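In: Here is my input, please return the structure:
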Amino acid sequence: MTVAEAELLDYDEVVERYDPVMGMEVHVELSTETKMFCGCPNRFGGEPNTQVCPVCLGLPGSLPVLNQQAVESAIRIGLALNCDIAPWGRFARKNYFYPDQPKNYQISQYDEPIAVDGYLDVPLDDGTTWRIEIERAHMEEDTGKLTHLGSDTGRIEGATTSLLDYNRAGVPLIEIVTRPIEGTGARAPEIARAYVTALRDLLRRLGVSDVRMDQGSMRCDSNVSLMLKGATEFGTRTETKNVNSLRSVEVAVRYEMRRQAAVLEAGGRIIQETRHFHESGYTTAGRSKEEAQDYRYFPEPDLEPVTPSVELVERLRDTIPELPWLTRKRTQQEWGVSDEVMRDLVNAGAVELVSATVDHGASSEAARAWWGNFLVQKANEAGVELDALPISPAQVAQVIGLVDGGKLSNKLARQVIEGVLAGEGEPEQVMTDRGLAVVRDDSVIKAAIEEALAANPGIAEKIRGGKVQAAGAIVGAVMKATKGQADAAQVREMVIAACS
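Out: Sure, this is the predicted structure:
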């Protein structure tokens, strides 16, 4: 049963009486060509059950073969998180009786993960950092996908039919687990969001995953418990599963803190369980939380141990790029923009796109304007991430070049970009095919001005009398007559000249 909003403890009272303790488990699908243990393609969005084979369907007699690229990606993630890379480790079978795992077990790493004992210094909005200690990062395979039909919530409760898609079964997955995060106080929800944000940015910079939370390639489980101020023993934790947006991470932590505090203040006890997050901002009970022994782990007999050499680890260490937030700080200084402007660009996912557009010859100011405003609007209309729009930084730079060269106005440039987004070709081709180039023929503009002045003699008389602000109406008429393809500044000059 959901705790009603009126029954939730006020957040200020929560942090006055209790210390929150968090633990974050983030699952990341790797962008490999094939799945973790077979040659099936690893692609999002295929027709259900078309990217499967005997191995990922768990058919008798099939044997797994480890994906080398997935192992190297896991090592790079571990190195980027300042982890120690294990020189030897085994996979295990995690027995998991659920229909989205056709083998009835998941191949995972249990007590011998690929990476251990790391940390990530997470940048916060106030310019400080918070160190999050990483307990482990381990390799495993993803499960299939269940779609429940007939229920109001989309969950199995009340469903009349459940559909299974095994395309995702066997996709390479890295689970990154933090140590308990203590001492955050009132900033716990903010720090939870900042950690997942930093991790997403880091993984994207590594190029190991597209980290699309909206598509499930990055999913967060947030563990939260409360202990009374001054206590030394952790409270009972709950685990909110599969939170799929940065905002939702923050909202889920805040809600659980308020809900648990309300239960404790009423004399109740917290049940160790998984909980479902609802996008309207609350959690509901799932199932009782299993312990490790419930999964009956044992070594996977069909896979050899993972034994990365020192030479391989050092070669991969050389591929680790600069942390994205350090790059952004340097870029911010180069662009000369405020913290607020940079934060807006970061939140929009525009920084790397702007940088790439600048690399193709555009000014940073123009690139920021297009990516941070018009294209963000287009992404929101399409319901996709900014970098998923079908337009490249090179194409945006071409549009900016056409504007700078006087071939397009900003208004016409927006139409060109819409044409590129619609798949009509490169910017110059769209401009030509749609007939959008700025009209530079003075005779054409002059004829349109004369016609507009003749149609509006009163306005023409005001301009001649020195009220040049009245020229705006004539400019508007000329722009309409030329379908917006005349240069408005040039038209205004010609209008005033014609009336002098």
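
In: Please count neighbours and contacts with C-alpha atoms only from this point.
Out: OK.

In: Neighbours of the closest residue to residue 145 other than its chain neighbours, how many?
Out: Of all residues not flanking residue 145 in the chain, residue 165 sits nearest, at 5.2 Å (Cα to Cα, 6 or more residues apart in numbering). When counting by other Cα atoms under 10 Å, one arrives at 19 neighbours for residue 165.

In: How about the contacts made by residue 165?
Out: Counting by Cα atoms under 8 Å, 6 or more residues apart in numbering, residue 165 touches 48, 49, 100, 144, 145, 146.

In: Kindly report the same for residue 62.
Out: 54, 55.

In: where does it land in three-state SS?
Out: Three-state assignment for residue 62 (DSSP: H, G, I helix; E, B strand; the rest coil): coil.

In: which ones are touching the most centrally placed residue in the chain?
Out: Of all residues in the chain, the one closest to the mean position by Cα atoms, centre = their mean is residue 212, 5.0 Å from it. By Cα under 8 Å, 6+ apart, residue 212 lies in contact with residue 218.

In: Would you mind measuring from it to residue 201?
Out: 11 Å (Cα to Cα, to the nearest Å).

In: residues bridging contact with the two, i.e. touching both?
Out: With Cα under 8 Å, 6+ apart as the test, residue 212 and residue 201 reach no residue in common.

In: Which helix or which strand is home to the nearest residue to residue 146 once chain neighbours are set aside?
Out: Closest residue to residue 146 apart from its sequence neighbours, by Cα to Cα, 6+ apart: residue 164 at 4.9 Å. Take DSSP states H and E as the rule and residue 164 turns out to sit in strand 161-165.

In: and this one, so I can compare the two:
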Amino acid sequence: MTAKLIQGYEVVIGFETHTQLSTHSKIFSRASTAFGAEPNTQACAVDLALPGTLPVMNRGAVERAIQFGLAIGAHIAPRSIFARKNYFYPDLPKGYQISQFEIPVVQGGSVEFYLGDEKKSVRLVRAHLEEDAGKSLHEDFIGQSGIDLNRAGTPLLEIVTEPDMRSSDEAVAYAKELHKIVTWIGICDGNMQEGSFRCDANVSVRKPGGELGTRREIKNLNSFKFMQQAIDYEVRWQIEQIEDGHAIEQATVLFDPDTGETRAMRTKEDAADYRYFPDPDLPPLVIASEWVARVKAGMPELPRVMAQRFASDYGLSDYDATTLTQSQEMAKYFEACARASGQAKLSANWILGELSASLNAAGLEIGHALVDSLQLAAIIAALHQGRINGAGAKALFKEIWSNEQERAGQASDAPAQIERLIRDKDLGQMNDSGELEKIIDAVIAANADNVAQYKAGKDKAFNALVGQAMKATKGKGNPAQVNELLKKKLG
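Out: Reported below is the predicted structural model:
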């Protein structure tokens, strides 16, 4: 698909994502990585860079990098190098950051996702291990700043893409898919508010087919909503600058959600400015093929593999299968519902429709759904078997969702619970053709105008007659039977 042009310009976006790895201790020390501790209570001598201390590699961080590489189909380097990235900032105790430069641990790979119903793929350049810096705390009310080194040394996996994205919609879809992957395989908790998943967007514009434009890097985007707003503003700003005859200067910028604008923070550095060189305190990281094989054997079924299985085993569309694997909780809910009801497509429709709408309205994740998978399966089975109609199924769903007493019975036998509710709420579908015929005869007799309009070729009149018939059955009529009998009697 041709990239969407904005005022005759093509947008070019690449991402750098800092993913905080889910280890209990830091990448080069045994200090805790727990969030929310009092400032400077989780920084040991290694993190503070006291004289005589040496870094020791955290095996768990390496394993998580291997997991990610396997998840995206990348090359796991059998030998990678740690380097010193030199810059001076108050929250960087050593005066340099231990990172990887020339030979990263994860090389290549791609992330695939859907943008609407169009399949997209973003190529990755690399993913490398590094340590996080500390945090500067600015106390405006007393005019002072402090340094909290609790975060210093926290293990990060920096994931870098090629400049493959062409719109803010595509960038957000990529970021959501990446977020899904790292949380799915358990290498990151994905908490954007706590800084566990931080995205930097490199944005530039160019005339179609022209050379890449000068990029500006939007730092630390900590929500998908702000990510889209920041990119959209930056694109408009760059186009306006170029149209006014100004050159774009490479820079690092911040997004202000209060104003909806980006503002320059500093001129962007290039790699040469950091004076990278191999860290003499850390030997090369050697990853044997046997280690990779062990990690692979312990990996969960990946979302793209599960989506392919859902499509082949359950006859779902690629789009539905991909949507149902947005999280492990949703995938487990669907599979339990499909197996218990025997109706995969109906289960998918209900989960992506009624259930998702109810979750969104209540602000809940599917792991806290107020109708469990076996209850929904029992509703779907009753609907498929013709014991209730669509209206009755929705009424059952709403009754359980809104009734705390019914929800408390989730551990009981779901089919028995649904049968009781059908009986108690008088929701059973009317399938008796004789009884339906009497009702339809009465509806035809009472709606002569609609009958005449239908016979004159007005289809809307038929729908009105169906509505009257369903109303007369108190919503319990079998819709297919009602339609069939009406057409038969109207000739």
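
In: still on that earlier bit, secondary structure class for the aligned residue in the second structure for the residue nearest to the centre of the first structure?
Out: Under the alignment (TM-score structural alignment), residue 212 of the first structure maps onto residue 191 of the second structure. With three-state DSSP as the basis, residue 191 of the second structure sits in coil.

In: ok, back up a step: I'd like to know which of the contacts of residue 165 of the first structure is nearest to residue 293 of the first structure.
Out: residue 100 (20.9 Å; Cα to Cα).

In: list the contacts for that closest one?
Out: Contacts of residue 100 of the first structure (Cα under 8 Å, 6+ apart): 143, 144, 145, 146, 164, 165, 166, 169.

In: if we go to 6 Å?
Out: 143, 144, 145 (Cα atoms under 6 Å, 6 or more residues apart in numbering).

In: Considering the residues you listed, which possesses the most neighbours?
Out: Neighbour max across these (other Cα under 10 Å) = residue 143, 23 neighbours.

In: and that residue, helix, strand or coil?
Out: Criterion first, three-state DSSP; result for residue 143 of the first structure: coil.

In: Residue 232 of the first structure: how many residues sit nearby?
Out: Residues near residue 232 of the first structure, counting by other Cα under 10 Å: 8.

In: which one in the first structure is aligned with residue 85 of the second structure?
Out: So, by TM-score structural alignment, residue 85 of the second structure is matched to residue 94.

In: Is it correct that that match is in contact with residue 104?
Out: No. Using Cα atoms under 6 Å, residue 94 of the first structure makes no contact with residue 104, being 8.6 Å away.

In: Which one's more surrounded, these two?
Out: Of the pair residue 94 of the first structure and residue 104, residue 94 is the one with more neighbours under other Cα under 10 Å, namely 23 against 14.

In: wait, is the more buried one part of a strand?
Out: Yes. The assignment for residue 94 of the first structure by three-state DSSP puts it in a strand.

In: Let me see the contact set for it.
Out: 105, 106, 295, 297.

In: Among those, find me the one that's closest to residue 181 of the first structure.
Out: Distances from residue 181 of the first structure to the contacts of residue 94 of the first structure, taken by Cα to Cα, are shortest for residue 295, at 25.6 Å.

In: check contacts around the aligned partner of the closest one in the second structure.
Out: Here residue 295 of the first structure is matched to residue 274 in the second structure, going by TM-score structural alignment. For residue 274 of the second structure, the residues meeting the contact criterion (Cα under 6 Å, 6+ apart) are 85, 86.

In: Could you measure from residue 274 of the second structure over to residue 88 of the second structure?
Out: Taken as Cα to Cα, the span from residue 274 of the second structure to residue 88 of the second structure is 10 Å.

In: go on, residue 238 of the second structure?
Out: 30 Å.

In: Residue 381 of the second structure now?
Out: For residue 381 of the second structure, the distance to residue 88 of the second structure - Cα to Cα - is 65 Å.

In: And what about the corresponding residue of the first structure for residue 60 of the second structure, helix, strand or coil?
Out: Under the alignment defined by TM-score structural alignment, residue 60 of the second structure is paired with residue 69 of the first structure. With three-state DSSP as the basis, residue 69 of the first structure sits in helix.

In: Find the nearest non-adjacent residue to residue 69 of the first structure, please.
Out: residue 32 (6.7 Å).

In: quick one, what contacts residue 169 of the first structure?
Out: Counting by Cα under 6 Å, 6+ apart, residue 169 of the first structure has contacts 142, 143, 144.

In: Any idea how many residues pack against residue 69 of the first structure?
Out: 17.

In: Against residue 193 of the first structure, how distant is it?
Out: 29 Å.

In: what does residue 92 of the first structure give?
Out: Taking Cα to Cα, one finds residue 92 of the first structure at 31 Å from residue 193 of the first structure.

In: got it, and residue 426 of the first structure?
Out: Residue 426 of the first structure is 38 Å from residue 193 of the first structure, by Cα to Cα.

In: What of residue 32 of the first structure?
Out: Relative to residue 193 of the first structure, and taking Cα to Cα, residue 32 of the first structure is found at 27 Å.

In: re the thing from before, now which residue in the second structure aligns to the residue nearest to residue 69 of the first structure?
Out: By TM-score structural alignment, residue 32 of the first structure lines up with residue 23.

In: ditto for residue 177 of the first structure
Out: Under the alignment (TM-score structural alignment), residue 177 of the first structure maps onto residue 160.

In: Following superposition onto the first structure, what is the mean distance for the helix or strand harbouring that match?
Out: Element membership of residue 160 of the second structure, judged by DSSP H and E, is strand 155-161. Taken over the aligned residues, the distance from strand 155-161 of the second structure to the first structure averages 0.7 Å (mean Cα distance after the TM-score superposition for the first structure).

In: Give me the neighbour count for residue 279 of the second structure.
Out: Residue 279 of the second structure: 17 neighbours (other Cα under 10 Å).

In: Excluding covalently adjacent residues, which one is nearest to it?
Out: residue 83 (4.6 Å).

In: Helices along the stretch 351-500 of the first structure, start to end?
Out: 351-359, 364-369, 375-382, 393-404, 410-421, 427-433, 442-455, 457-464, 471-481, 488-498 (DSSP state H, counting those that start in this stretch).

In: Just send these back as CSV, with distance to residue 55 of the first structure and mean neighbour count too.
Out: Supplementary listing: those in CSV, determined by distance: least, Cα to Cα, whole Å; neighbours: other Cα atoms under 10 Å:
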stretch, distance to residue 55 of the first structure, mean neighbour count
helix 351-359, 38, 21
helix 364-369, 47, 18
helix 375-382, 37, 16
helix 393-404, 40, 21
helix 410-421, 39, 19
helix 427-433, 46, 18
helix 442-455, 70, 16
helix 457-464, 79, 17
helix 471-481, 64, 20
helix 488-498, 65, 17
